[in-house]
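1. Next come a sequence and a model predicted from it.
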Amino acid sequence: MTSDQFTEIKMKQALHAIVPLAALALTACESEAEQQADTTEDRIEMQAEQSAAAAGDEIAALGLTERQLLDADLVSQDGTELGDVEQVRRSASGEVSGLLIEIEDSDPDRYVEIPLSGLNATEGGVFGDTDLQTDMTAQDLAAMPDAAVAAG
């Protein structure tokens, strides 16, 4: 083995050791609150994906499937983005009872539950995505209580 080959092998080994350490360092830099927020968001997304997969192509509400609802943005009457639909909430009988919304630009992330009444599905955005238009304002959403987020 030449010294150049030996050096190349050692550099690759060092790189493989550095990448996990960098990831660990980034995690260590996050505060406990940030780690909890990430865990909550991951749990909400996982629950939403499981529910959407189970619902399939069945219309859930507002003429949309659960997957389409999850892809929608909540917008005001003038088109200002207010938040993202994170989860479709259902009653004990399986009917859609509301939507879990992550409020736009909230830090830390805030989630509120809104009813379906007063929502209209519209095509919007640059890509023709579906938006859910509401009469609520950003201030209305901010004044709502935090939604209960189920564990695990």
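-> Nice, I can see it.
2. alpha carbons only for contacts and neighbour counts from here, please
-> Noted.
3. what's the spatially closest residue to Met136 that is not a sequence neighbour in contact with, if anything?
-> If you skip the residues right next to it in sequence, Met136 has Ser76 as its closest partner in space, 6.4 Å away by C-alpha to C-alpha, 6 or more residues apart in numbering. With contacts taken as C-alpha atoms under 8 Å, 6 or more residues apart in numbering, Ser76 has the following neighbours: 82, 133-137.
4. Please enumerate the helices of the chain.
-> Chain-ordered helices for the chain, with DSSP state H as the definition, fall at 3-29, 32-55, 66-71, 138-143.
5. A further structure is provided below for comparison with the first:
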Amino acid sequence: MNKFVPLLLAPALVLSACNDQDDQVEDRIETQAEQSARASGDAPVALGLTERQLLDADILASDGTELGDVEAVTKDADGNATELLIEVENSNPDRYVTTPIDGLTVTTRGNDTDLSSDMTMDDIGALPDASLQ
């Protein structure tokens, strides 16, 4: 066997391990978000929406451009949503940021309930990466 083959395979193995870790974190976040939404039930947690509705929402710029998808909801001690974990649209690898609920408005597009923001994709890009634990 060529002595360089292991050196060529090493980066692929590292990338594979990173992707597996990222997938595990994403799966954990999704599972926790679904459990929290079930526990919240039909009670509105922000903007007149339930946690489930927030999790199903996209974040849109004022011109309708999709900025990202809501992945998780942070709530205060009273069960009110305070901020959203967003997966930034078209990020590769996936990038996550948080944004406060304040300043978002409910937008209905057909059967979809989404959230509109005054932010642009540049504004989202300038936000720090969310800490995914």
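-> Okay, I see it. These numbers come from a predicted model, not from an experiment.
6. ok so, going back, next, format the contacts of Ser76 of structure 1 as TSV and append neighbour count and distance to Leu21 of structure 1.
-> TSV is the format used below for those (neighbours: other C-alpha atoms under 10 Å; distance: C-alpha to C-alpha, whole Å):
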residue	neighbour count	distance to Leu21 of structure 1
Leu82	24	37
Gln133	24	45
Thr134	19	46
Asp135	12	48
Met136	16	45
Thr137	16	44
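7. Out of these, the closest to Asp57 of structure 1 would be?
-> The shortest approach to Asp57 of structure 1 among these belongs to Gln133, at 22.3 Å (C-alpha to C-alpha).
8. quick revisit: looking at structure 2, which of the contacts of Ser76 of structure 1 still make contact?
-> Retained contacts for those in structure 2, judged by both residues aligned by TM-score structural alignment, their matches' C-alpha atoms under 8 Å, are 82, 133-137.
9. Pipe those residues into CSV and attach distance to Ala14 of structure 1 per row.
-> Rendered in CSV, the data for the kept ones among the contacts of Ser76 of structure 1 read as follows (distance: C-alpha to C-alpha, whole Å):
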residue, distance to Ala14 of structure 1
Leu82, 46
Gln133, 52
Thr134, 54
Asp135, 56
Met136, 54
Thr137, 52
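10. Show me the longest strand that occurs in structure 1.
-> Among the elements of type strand in structure 1, defined by DSSP state E, the one spanning the most residues is strand 81-90.
11. sorry, back to before: for the kept ones among the contacts of Ser76 of structure 1, which one is nearest Gly56 of structure 1?
-> Gly56 of structure 1 lies nearest to Gln133 out of the kept ones among the contacts of Ser76 of structure 1, by C-alpha to C-alpha, at 23.8 Å.
12. Could you tell me how far the aligned partner of that closest one in structure 2 is located from Pro128 of structure 2?
-> Taking TM-score structural alignment for the superposition, Gln133 of structure 1 sits opposite Ser116 in structure 2. To Pro128 of structure 2, Ser116 of structure 2 is 20 Å away according to C-alpha to C-alpha, to the nearest Å.
13. quick one on the thing from earlier: out of the helices of structure 1, which one sits most buried?
-> Of the helices of structure 1, the one with the most neighbours on average (mean count of other C-alpha atoms under 10 Å) is helix 66-71, at a mean of 21.
14. Just tell me the aligned range of that one in structure 2.
-> Under the alignment (TM-score structural alignment), helix 66-71 of structure 1 falls on residues 51-56 in structure 2.
15. Do I have it right that Thr113 of structure 2 meets Thr107?
-> Yes - under the criterion of C-alpha atoms under 8 Å, Thr113 of structure 2 is in contact with Thr107, at a separation of 5.8 Å.
16. Compute the first-to-last residue distance for stretch 62-82 of structure 1.
-> End residues of stretch 62-82 of structure 1 are separated by 18 Å (C-alpha to C-alpha).
17. so how far is that stretch from its chain's centroid?
-> 13 Å (C-alpha atoms, centre = their mean, to the nearest Å).
18. wait, what's in contact with the residue positioned nearest the centre of structure 2?
-> With distances taken as C-alpha atoms, centre = their mean, Ile86 lies nearest the centre of structure 2, 2.8 Å away. Shown in contact with Ile86 of structure 2 (C-alpha under 8 Å, 6+ apart): 68-72, 96-99.
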